[in-house]
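>>> Provided below are the primary sequence and the corresponding predicted coordinates.
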Amino acid sequence: MMIYSIRLKIAHFYERPAANSRHLIRVLPRTLPGRQSLTTHLLEIDPEPESRTKAMDFFGNTTHSCAHRDQHAEMSIKLSCHVEVYTPPPWQDKSSDVAYLRSTCDALTDLGSTSPLHFLGPSPRLPRNNAIQGFAHDLYAANASAVENVVRIGKALHEAMTFDATATTVDTDAADAFRLRRGVCQDFSHIMILALRSLGVPVGYVSGYLRTLPPSGGVKLEGADAMHAWVRAWCGPEQGWIEYDPTNATLVGTDHVVAGYGRDYSDVSPVRGHLRSSGGQKNTQAVDVAIAG
């Protein structure tokens, strides 16, 4: 078991004072039985909002909504928490081939929040794309298991793309990032989701935190980490959901901490909202994930 200390700061700076703002915040790590447990946390919002509400969305993610009526030149969100992450059981591929997976999905009727049916078709940020579909079908192996196809496509995407924090923004379409062959974890994840859905594999988006290690002999910088994203794919009733990080070409292990599950980024964005202002704004984010103690 690993115990992580996570600190996050998201700051919004307004060119001219803003007012009448409402924000929905999704940054709190989830408690997932057998996977991870949120033990302590403190979420601070500055300035103190006039109203603040904690709730749970359809996919089981914790949300905090807040409202500021008075004018303010900046707003910050700070999270401090500890999360226990448990060692996963030995890995086994128990999945069938993708053709059988598709027939299994056709027979599903459950529409609960964990149903694979929510993760098969287009979602708000992810309409179908022919180029990404072609990429997936060129890699698809009919005689391989669903897990093998997920890993194959994730590795190929990692090799085809270059991580570049300057190439895209949070609003960039997956199709544009794929055309550029550059982007960040959000882009890698969106492209992989589109690729696998085009094959009939249910796939969702995961937001969370990743422990990053410094180079050999280097010193870990405070706030050098950022919120991370990866994918989760349903590989049949025997296998269930598996998680894969295409940015780092790896199955997810104890270095990943889940904050939210959704169909794409729009379901789990750290902060969404609206406000009244006549100027622009600047946003910053800093995250530090370290072993507690």
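Sure thing, it's come through.

>>> going forward, measure contacts between C-alpha atoms and count neighbours the same way
Fine.

>>> So residue 16 versus residue 72, what's the distance?
Separation of residue 16 from residue 72 (C-alpha to C-alpha, to the nearest Å): 9 Å.

>>> also this one, for the comparison:
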Amino acid sequence: MAVMKRLDFIYCMTITYSEPVSNCHYTLKCVPADMDRQRIESLKIEVMPENYRSRGQDSFGNQMVYGTIEKAHDVFSCRVCGTAVTGCADSNRQRKGELPGMYLNLRGLTAAGKELESYCGELAKKLAGRTDGTPYGQAVKLMQCLYEDFRYEKNCTNVTTTSEDAWRLKRGVCQDYAHILISLCRMNRIPARYAAGFMLGEGESHAWVEVLWEGKWYGLDPTNNQLVNEDYIYVGIGRDAADCALNRGIVVGGGQQCQQVAVAVKEI
């Protein structure tokens, strides 16, 4: 039986421009939504400067907030806060019409090269006969091996780093852990997808992996070498991090920009 928690969350993002910008077109995907594993009890969204904005969903079911700010401004910010009930289930059901094949392709940020393919081959020999024979059990073993062979380190990768590039470095952050595990799963014909969100005890956004088994998506967190539980709040899912970017935008002008993000999650 799943253990449920009520979690208050706050996501704050501020972009400061060295010169004023105008005609800012933005898309935000930093809004948690109801799903099998969680229920959103309350939600408040603030975007500054104030403007007309719309809500929608992308093809993966992620919540989007988008709009245009025509007037000149040198600071753009958004604040999303609310309460989520988590641990409502131990998995997320496969959506109607959702094709597993899209989560098997080694593409984009999960594209694997020779070094990652070689590592995958080494793990196949190492784990032979050591899993329970299910795709889920195999994915858990892959996560455990990756945790032992990869090191967490900030500022050595960026949002464009592929799983192959991160594996060459043997170090990176949660996005890199997730991309590498996704690549390893897909090379073993296990449908795997990227998940982004918030985690109790973390002061920033987090990323993990879901694998598909018998019509359900199960969460694995390779950065912490653990199964996803009631401490996690889902914000986005997709093929890789590019599908789950928490904010994107196009502006006119602006010069240099500085972005600051803060996340707070506490149990109530």
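That came in fine, so what should we check first? Just so it is clear, the model here is predicted, and its values are computed rather than measured.

>>> my guess is residue 55 of structure 2 contacts residue 45, does it?
No - under the criterion of C-alpha atoms under 8 Å, residue 55 of structure 2 makes no contact with residue 45, lying 10.7 Å away.

>>> Mind listing the shared neighbours of these two?
Listed as contacting both residue 55 of structure 2 and residue 45 by C-alpha atoms under 8 Å, 6 or more residues apart in numbering is no residue at all.

>>> can you give me the helices in the stretch 101-250 of structure 2?
114-126, 135-149, 163-169, 174-187 (DSSP state H, counting those that start in this stretch).

>>> Residue 102 of structure 1 is in contact with residue 202, isn't it?
No - using C-alpha under 8 Å, residue 102 of structure 1 is not in contact with residue 202, being 9.0 Å away.

>>> Look at those two and report which has more neighbours.
More neighbours surround residue 202 than the other of residue 102 of structure 1 and residue 202, with 27 against 17 (other C-alpha atoms under 10 Å).

>>> what residue of structure 1 matches up with residue 240 of structure 2?
With TM-score structural alignment as the criterion, residue 240 of structure 2 lines up with residue 264 in structure 1.

>>> how many neighbours does that match have?
25.

>>> neighbours of the nearest residue to it once chain neighbours are set aside, just the number please.
Leaving aside its sequence neighbours, residue 264 of structure 1 sits nearest to residue 205 (C-alpha to C-alpha, 6 or more residues apart in numbering; 4.9 Å). Residue neighbour count, defined by other C-alpha under 10 Å, stands at 25 for residue 205 of structure 1.

>>> longest single strand anywhere in structure 1?
strand 2-25 (DSSP state E).

>>> Give me the range in structure 2 that it lines up against.
By TM-score structural alignment, strand 2-25 of structure 1 lines up with residues 5-28 in structure 2.

>>> Mean per-residue distance, the matching stretch versus structure 1.
Compared with structure 1 after the fit, stretch 5-28 of structure 2 shows a mean deviation of 0.7 Å (mean C-alpha distance after the TM-score superposition for structure 1).

>>> rewinding a little: which one of the helices of the stretch 101-250 of structure 2 is the most hemmed in?
With neighbours taken as mean count of other C-alpha atoms under 10 Å, the helices of the stretch 101-250 of structure 2 reach their highest mean count in helix 174-187, at a mean of 28.

>>> need the next SSE after the longest strand of structure 1, C-terminal direction.
strand 36-46 (DSSP states H and E).

>>> Tell me roughly how far that following strand lies from structure 2 on average.
Mean deviation for strand 36-46 of structure 1: 0.6 Å (mean C-alpha distance after the TM-score superposition for structure 1).

>>> how far off strand 2-25 does that strand point, in degrees?
Compare the direction of strand 36-46 of structure 1 with that of strand 2-25 by axes from the mean of the first three to the mean of the last three C-alpha atoms, to 10 degrees and you get 40 degrees.

>>> Can you give the distance from strand 36-46 of structure 1 to the centre of its chain?
A distance of 18 Å separates the centroid of the chain from that of strand 36-46 of structure 1, by C-alpha atoms, centre = their mean, to the nearest Å.

>>> Now do the buried residues in that strand.
36-38, 41, 45 (16 or more other C-alpha atoms under 10 Å).

>>> how about the helix or strand just after it: buried residues?
Downstream of strand 36-46 of structure 1, the next assigned helix or strand under DSSP H and E is strand 51-56. Buried residues in strand 51-56 of structure 1, counting neighbours by 16+ other C-alpha under 10 Å, are absent.

>>> what's the answer for stretch 235-253 of structure 2, then?
Per 16+ other C-alpha under 10 Å, stretch 235-253 of structure 2 contains these buried residues: 235-241, 243-246, 253.

>>> export the residues you listed to TSV and tack on distance to residue 177 of structure 2?
Shown next, in TSV, are those (distance: C-alpha to C-alpha, whole Å):
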residue	distance to residue 177 of structure 2
235	18
236	17
237	15
238	15
239	14
240	12
241	11
243	16
244	15
245	16
246	18
253	35
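
>>> of the residues you listed, closest to residue 186 of structure 2?
Among the buried residues of stretch 235-253 of structure 2, residue 239 lies closest to residue 186 of structure 2 (C-alpha to C-alpha), at 11.0 Å.

>>> which one is the residue nearest the centre of structure 2 nearest to, not counting chain neighbours?
Taking C-alpha atoms, centre = their mean, the centroid of structure 2 lies closest to residue 196, which sits 2.0 Å from it. Using C-alpha to C-alpha, 6+ apart and skipping the chain neighbours, the partner closest in space to residue 196 of structure 2 is residue 207 (4.5 Å).

>>> so what corresponds to the one you found in structure 1?
Checking TM-score structural alignment: residue 207 of structure 2 goes with residue 229.

>>> How many residues are close by its match?
By other C-alpha under 10 Å, neighbour count at residue 229 of structure 1 equals 28.
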